[in-house]
Structures are given as structure tokens and as C-alpha cells.
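Novice: have a look at this fold, sequence not included:
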């Protein structure tokens, strides 16, 4: 029988203290009652299609929408974990403002309408991890900002190291193993965040500037009435402003008109409902304010590129 002996990669035991803690943990391991009955996993799905990238002051113009509002607000089917390494800014998710600074991260879930605000002109570095996963740890299913727990940055560094290995950079992990290790590392990072990351409340609406405050207010109004299309008069009345003021200020804040914004949110909500399952296409159409399944299917396919019957499969 061949025996394989390897040196432990440096990232695993980074200091004498780590070695000492490992030896202490080893001594505390109990004698097993059965050598064939261990701790079983509770979930089979792991993160996949993992991408890491960074955003710094050089990307501020496109992120904050200066000169290019079409890129500010985004909806897609990926999970996004954003961690601030340097600099404070705001991530607006589904109409709620979340302050992200060093020591905090935000998880944006699929089909959530999000954009960025008040990004610093310098001293700004955020790491983005985007991925697919069938089922998040239960504690993370609402997304939101969290304080990063102890050990989070160490695991994030290990994740970046493995990702660079997969991209051909030098690393302790072989490139042909990097895909699997990357998935395991991210699963560990998410579990750590779920168990130790304390949720941070969204920022008060009163702290937002006038145009942005109006955008978030309209978002809340539309979200509370997904089952019907609201007129400009109705939205203005609920927001407490005139129709003319609403139209001009809202387009400035959102980079699109009220009609398109409302339709976008309803189609985003429809995608979330279809992904979760339990509703027919007709039921989803009704829940999202369309008169007929046919008109809903046509609008859905035009927006998402796939018919609702095939969505989420």
C-alpha cells in the first residue's frame, strides 16, 4: 500500500500559535464509539460558478452613476457578497439603504434591485464575491448587512488565494483542484457569516438626500402594491408630492421613468416568486398585476430572455 506524505501548506498553519491551538484541539478529541459513524453533512449543495473581483476609486464613476445612470441599478440572478476593506459607502437594496464600511459586509440576493451611493472619492476598496447556490444557510436568506465575525477576513483571504490559483496565479493550492476547494472555502465563509455575523439595521430613510429619499419611498409604495399597476397620481398622493415634482425628481434619482421602474420591480418580484415555486404562471401574473397570463408572459420574456414556464429550472 502506497503512503502519501505531504508538507502542510503555509496558509493552513500560519503561526506557532495556530500549531499550538491545533495540538490542543487534537488532545481534546474523544475516542469514537464507532470508527464508521462520523458527523454527517446537513446539506449537499455547495456554491458554484464563483467569481471574485474588486472595486476601487477608479470604478466610482460607473458605480455611483456619475455620467452613466444606466449602470447604477441592477437586477440579476446571482448572489453577491460585498465586503469593504477600505472606505465607507451605501448599498441600496430593494429601496433600503445599508451602510457598508470596514468590518461589515452585505449579501445581495438574486433578483434584488440594488445600486450604490455616497462612495468615497479615494481610499476605497471593496471585494465582491458572486456565486450561484441552490440553498443558502437559513440565517442568510434575508440578505442584509452584517458585522463580519472573527476569522472572516482570514477565510476571505484564503478564498482569494484559491481563486487566484484557479486563475493561474501562484498559490499553495494546485490550479486543477482549485474549483472544488474554492467551493468548499466559500461554503465555510458563508457558514461562518451565518453563525457569527451580527445583522446591522438599514439606515433611516430620513438620512437620505431628497431625490434618493423619494426613490426609496416610491420603491416601498410599489412593493406594497405588486398586485396592481399604480398611476402616477396614486404614487404622488401616497408619497406626498405633486405629480410634476414626482416625475422630474424621480427620473433624476432613478435614471428611468416611473412606468419603467414600476414594471421592472414587478418583473423582478415575478422572477423571485417563480424561483421559489408554488405558483403557476397564471398565479404569478395575478400576484404581479398583469391582467392576463399572455401579456405577463410576453413582458417577462422580453425582460428576462426566457418564458416564465422555463424560469428557475
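Specialist: Great, that's in hand. Small disclaimer: the values here were computed from a predicted structure and weren't measured.

Novice: all contacts plus neighbour counts: C-alpha atoms, from now on.
Specialist: Fine.

Novice: got the buried residues for the helix or strand harbouring residue 199?
Specialist: Residue 199 is part of strand 198-200, with elements assigned from DSSP states H and E. Of the residues in strand 198-200, 199-200 count as buried by neighbour count, 16 or more other C-alpha atoms under 10 Å.

Novice: what's the answer for stretch 267-286, then?
Specialist: Going by 16+ other C-alpha under 10 Å, stretch 267-286 has these buried residues: 267-275, 281-286.

Novice: nearest to residue 143, of these?
Specialist: residue 272 (13.9 Å; C-alpha to C-alpha).

Novice: I'd say the closest one and residue 77 touch.
Specialist: No - applying C-alpha atoms under 8 Å as the test, residue 272 and residue 77 come out as separate, 9.3 Å apart.

Novice: hey, what's in contact with both of the two?
Specialist: The contact sets of residue 272 and residue 77 overlap at 110-111 (C-alpha atoms under 8 Å, 6 or more residues apart in numbering).

Novice: for this protein, which segments count as strands?
Specialist: Counting by DSSP state E, one finds strands in the chain at the ranges 48-56, 79-86, 89-93, 96-100, 104-108, 114-117, 125-132, 144-147, 198-200.

Novice: what's the closest of those to residue 262?
Specialist: If we rank these by C-alpha to C-alpha, the stretch that ends up nearest is strand 114-117, at 14.4 Å.

Novice: against that first model, consider the following:
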């Protein structure tokens, strides 16, 4: 590549206008970047079933072993060589992988200009050799001694990865893996019950009775299937439902509290503050920023 530089330089023409060059649309330059990996299906499931909602982007690259991502109420099956970007505050869990031995690379970051990344919503992507090359460079920068210059280059590398991925986005809905149909059905049954109930009045006994199973057996089945407690999953789900209502600015917090089954807006405010550290109004500003 370097040997081509002189010939490419000689081929350049004189600009017709010295004030109009090539421009690009608004872009997201990642900041506060964290890169890590998940090496077992159990770690992947446990971490996300118990994770609180957050304002960070989660960029996932599947390097080994197919698995399913459940985002909001849709499922996307990721095979090696595929990935997905989860947007801030999206409710997501990883209910299953084909095998326990996995290698998923995860890049999380913040972004002051998130609008360009909306096109990733609900889409999976494939990543080719050129993107793998950029990911390799990004990992080398991330694992090197931290310096301001390397941090800046790392941010630009991840921004370049995002730009390269855009032409590769595609709709991808999962087909449940045969071996895990029971766990998929369990999660579907639980979410059906949750959608029909007030988030604050979810009753474990009622849920178990609806599923024709004892409460202890339900808790055990959930932990066996997903490596996490059912209670943690329910708390996570409740908060995401509340967030969907908070995002809708057509309704005030008294109306939202009533629709979600809270006795009053003060109780609703305490619930949101306890879960997020913010009042509903502060949290709404973060959600619609």
C-alpha cells in the first residue's frame, strides 16, 4: 500500500474549487470505550439477564458459536461472522447459544450524536475480512499502554468500523434452536403474562399458577435455562416497561404512574430513582436527549 503513495499522489488533479471538498453526514464518534469478551454461554446469559438498563451502545461481534439475542420482543440469531448493535436502554437478553464454548467480542461506548446509529435498530450485520482487520487494530490499541493519542485513534477506528458496517445491515429474525424450544417457550409465556399485568403488581405465585407449575419449580427452571434468577429478570423487565412510558412525552408522570399500576406519582418517582438514580423527569431528559 505504501509503495502506491507516490503514483497516487501524481495522479491527483488540481482542484477546481479550493473551498468545496468531500463532506460526510453527521457521524457518531464513540467515547468512553470498553472492549471485552464473553467466552461461555453461561457468562453471556447471566450478565445480561441481571444487567440494569443503561445509556451505552453495545456492539457485538460473534467470533465463535451461534446464539440468540432477544431485543425488546424480537429475537435475532447470530452466527459466527455476524453481529448486532444494541441501542441505549433496549431490553436485551441472550437466552441461548448452540454450545457453551463461545467467543463473542463486545464493544460498549457512549456517543454524543447517536442519531446516525438509529439505522442499526433491529438489524444484524455481517463482518468481512476488512472489518476484522480494523477490529484487530482496535484491540491492539485498546490493550496497549493508555495514551491520549491512542485513545483518539481507537475512537476513530471504532467509528470507521461502524461506518463500514452500515452497508451490511439486514433484517434477521431467529428460528428457535430445536434443543432449546422449551426455554424459548418459557420466556415467551413469562413475557405474555407480563404484558397482561401491571409491571408493579407482578405476582410470582400468580405467574406460576398461570404456567401450571409450582413457584419453586418455575424459579428452578428459569435458573437452569438462563443461569440467572427469575427475580432479576422481572426487575429488569419492569424498569424497561416504565422507560417506554417515560419516553412518550404525550403523557405526564401522574398518568404514567396510574397506567403502570402505581398508587401515586410519588411511589413511581421513588421506584425510578431507586432503579436509575434519577427522578422520572431527569431520566426522561436522558432518554430523549
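Specialist: Nice, I can see it. As the structure is a prediction and not an experimental result, all values here were calculated from the model.

Novice: ok, back up a step: for the strands of the first structure, give me CSV that also has distance to residue 37 of the first structure.
Specialist: Shown next, in CSV, are these (distance: least, C-alpha to C-alpha, whole Å):
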stretch, distance to residue 37 of the first structure
strand 48-56, 29
strand 79-86, 35
strand 89-93, 44
strand 96-100, 43
strand 104-108, 36
strand 114-117, 46
strand 125-132, 31
strand 144-147, 36
strand 198-200, 34
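
Novice: identify whichever of these lies nearest to residue 15 of the first structure.
Specialist: Of the strands of the first structure, nearest to residue 15 of the first structure by C-alpha to C-alpha is strand 79-86, at 23.1 Å.

Novice: now the closest one on the second structure. Mean distance?
Specialist: In this overlay with the second structure, the average offset of strand 79-86 of the first structure from its partner residues is 1.4 Å by mean C-alpha distance after the TM-score superposition for the first structure.

Novice: where in the second structure does that strand fall?
Specialist: Aligned using TM-score structural alignment, strand 79-86 of the first structure spans residues 57-64 in the second structure.

Novice: how distant is the matching stretch from the center of its chain?
Specialist: Centroid separation for stretch 57-64 of the second structure versus its chain: 10 Å, with C-alpha atoms, centre = their mean, to the nearest Å.

Novice: from residue 53 of the second structure, how far off is residue 277 of the second structure?
Specialist: Distance, residue 277 of the second structure to residue 53 of the second structure, using C-alpha to C-alpha, to the nearest Å: 12 Å.

Novice: who has more neighbours out of those two?
Specialist: residue 53 (19 against 12; other C-alpha atoms under 10 Å).

Novice: residues contacting that one?
Specialist: 88-91, 236, 239-240.

Novice: which of these are retained in the first structure?
Specialist: For these, the subset whose aligned partners also touch in the first structure (both residues aligned by TM-score structural alignment, their matches' C-alpha atoms under 8 Å) is 88-89, 91.

Novice: got the residue ranges for the helices in the stretch 201-313 of the first structure?
Specialist: Assigned by DSSP state H, counting those that start in this stretch, the helices in the stretch 201-313 of the first structure fall at 210-223, 232-239, 243-254, 258-276, 281-287, 293-304.

Novice: any chance of those helices in TSV, with distance to residue 198 of the first structure too?
Specialist: Below are the helices of the stretch 201-313 of the first structure laid out as TSV (distance: least, C-alpha to C-alpha, whole Å):
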stretch	distance to residue 198 of the first structure
helix 210-223	24
helix 232-239	33
helix 243-254	31
helix 258-276	25
helix 281-287	33
helix 293-304	34
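
Novice: mind reading off the mean deviation between the strand holding residue 199 of the first structure and the second structure?
Specialist: Strand 198-200 of the first structure sits 2.6 Å off on average (mean C-alpha distance after the TM-score superposition for the first structure).

Novice: to which residue of the first structure is residue 124 of the second structure aligned?
Specialist: Residue 124 of the second structure maps onto residue 145 in the first structure, by TM-score structural alignment.

Novice: list the contacts for its match?
Specialist: 98-100, 104-107, 199-202.

Novice: among those residues, name the buried ones.
Specialist: Among the contacts of residue 145 of the first structure, the ones that count as buried (16+ other C-alpha under 10 Å) are 98-100, 104-107, 199-200.

Novice: what's the closest of those residues to residue 239 of the first structure?
Specialist: residue 98 (21.6 Å).

Novice: alignment lookup: the closest one to the second structure.
Specialist: Match for residue 98 of the first structure (TM-score structural alignment): residue 76.

Novice: I'd assumed residue 70 was in contact with that match.
Specialist: Yes - if you go by C-alpha under 8 Å, residue 76 of the second structure and residue 70 touch, sitting 6.4 Å apart.

Novice: can you get me a residue count around residue 148 of the second structure?
Specialist: Close neighbours of residue 148 of the second structure, defined as other C-alpha under 10 Å, add up to 9.

Novice: now do the same for it: its match in the first structure.
Specialist: Checking TM-score structural alignment: residue 148 of the second structure goes with residue 176.

Novice: nearest residue to that match in space, please, no chain neighbours.
Specialist: residue 166 (7.2 Å; C-alpha to C-alpha, 6 or more residues apart in numbering).

Novice: now residue 254 of the first structure
Specialist: residue 215 is the one closest to residue 254 of the first structure (C-alpha to C-alpha, 6+ apart), at 6.7 Å.

Novice: count of neighbours near that neighbour?
Specialist: If we define neighbours as other C-alpha under 10 Å, then residue 215 of the first structure has 24 of them.

Novice: alignment lookup: it to the second structure.
Specialist: Match for residue 215 of the first structure (TM-score structural alignment): residue 187.

Novice: now its match: how far from residue 222 of the second structure?
Specialist: For residue 187 of the second structure, the distance to residue 222 of the second structure equals 8 Å [C-alpha to C-alpha].

Novice: measure residue 106 of the second structure to residue 29 of the second structure for me?
Specialist: Distance from residue 106 of the second structure to residue 29 of the second structure, counting by C-alpha to C-alpha: 17 Å.
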